Each structure stands twice: as C-alpha cells, then as structure tokens.
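Asks: Mind looking at a prediction? Sequence and model below.
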Amino acid sequence: MAAKTKPQTTPKPGNEFLSAEQVSHRYGVHRASIYRWAKESTFPAPIKLGPNVTRWALADLEAWEQSQREAC
C-alpha cells in the first residue's frame, strides 16, 4: 500500500490555488474523486488554508499532469 500524504499546511509563495470545485471541473470528475485520489496518494495533496478552506496549488497540479504524460 502506498504511503499516504498529509495535506500541506504552509502554502508556497507565489502559488495560485484552486478549490475542489475548480479542480474537479479541470479534470471532468466529481469533487469526491479529487478527495479520494488525494487520500490514495495518487494525486497532489491539498493545502489547508484555514479551518474550512482547502485548496490545491496550481503548480502541484501542473507537475502531476506532466508526470502523468511522461508515464504514458
């Protein structure tokens, strides 16, 4: 079983952030899929910006996309 990644708590300077809704729209999947992928460590971990604010760094998503293209 793959090691689970914990959500980052400190955002990287200069990052743009996307909400779960924006990320799900980007990949054409349900929001629950995004959280499941992150939990299964097959997707970048979310960043907690506050108690009710979870976002994904655009740079992390783009790096993941590149790794997926290279794996094919």
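Replies: Good, I have the coordinates.
Asks: okay, CA-based contacts and neighbour counts for the rest of this
Replies: Will do.
Asks: In which helix or strand does the residue most central in space within the chain reside?
Replies: Residue closest to the average C-alpha location in the chain (CA atoms, centre = their mean): P44, at 3.9 Å. When elements are assigned from DSSP states H and E, P44 belongs to no helix and no strand.
Asks: Comparison target, given below:
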Amino acid sequence: MNTAQTDEIIEYIRLPEVLRISGLSSATIYRMAGGGKFPRQVKVGEQAVAWVRSEVMQWATNRAAMRKQAQ
C-alpha cells in the first residue's frame, strides 16, 4: 500500500450522484468510461464501485467549457 501523503482529499461518489452531475444514463456512463471519454469507476469493495468526485466534476467543467468554445 502506498503511504505517500497527499494534500488532496479523495471523495468517492456512487452512481446516483454521478447520474445527477452528468445528466447521462448509467449505460452511457459505462460505455464512455470504457472508451476513455468519462472517468472510470474505482472498485471500493467486493461488489461496489464509485467514482472520484473531482474527476467527475472536472469532466463536467470540461463539457461546459467546450460548449462555450463552440459558440
């Protein structure tokens, strides 16, 4: 296990929160993650996955920035 200290606090969020933030369906999220177009989930338990909030928020910020550039 890596014991390096980091200043960043990692917050994990579950699928319902990812759906709310992204506005995407779960199928689209998994398809985009598999294609490298959305942050990949992290295995947090035997049968549980979550996403890193900062990665999902950065994705959302980038999407909004692309919209502004297209105008």
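Replies: Good, I have the coordinates. All figures in this text were calculated on a predicted structure; none of them were measured in a lab.
Asks: Tell me the residue in structure 2 aligned with the residue nearest to the centre of structure 1.
Replies: P44 of structure 1 maps onto P39 in structure 2, with residues paired by TM-score structural alignment.
Asks: residues in contact with that match?
Replies: A33, W51, E55, V56, W59 (CA atoms under 8 Å, 6 or more residues apart in numbering).
Asks: List the buried residues of the helix ranked longest in structure 1.
Replies: As assigned by DSSP state H, the longest helix anywhere in structure 1 is helix 58-71. Buried residues in helix 58-71 of structure 1, counted by 16 or more other CA atoms under 10 Å: D60, L61.
Asks: what comes into contact with it?
Replies: Counting by CA under 8 Å, 6+ apart, N15, E16, F17, L18, F43, P44 sit against helix 58-71 of structure 1.
Asks: corresponding residue for V53 of structure 1 in structure 2?
Replies: That one, V53 of structure 1, aligns with A48 by TM-score structural alignment.
Asks: can you pull out the strands in structure 1?
Replies: 17-18, 47-50, 53-57 (DSSP state E).
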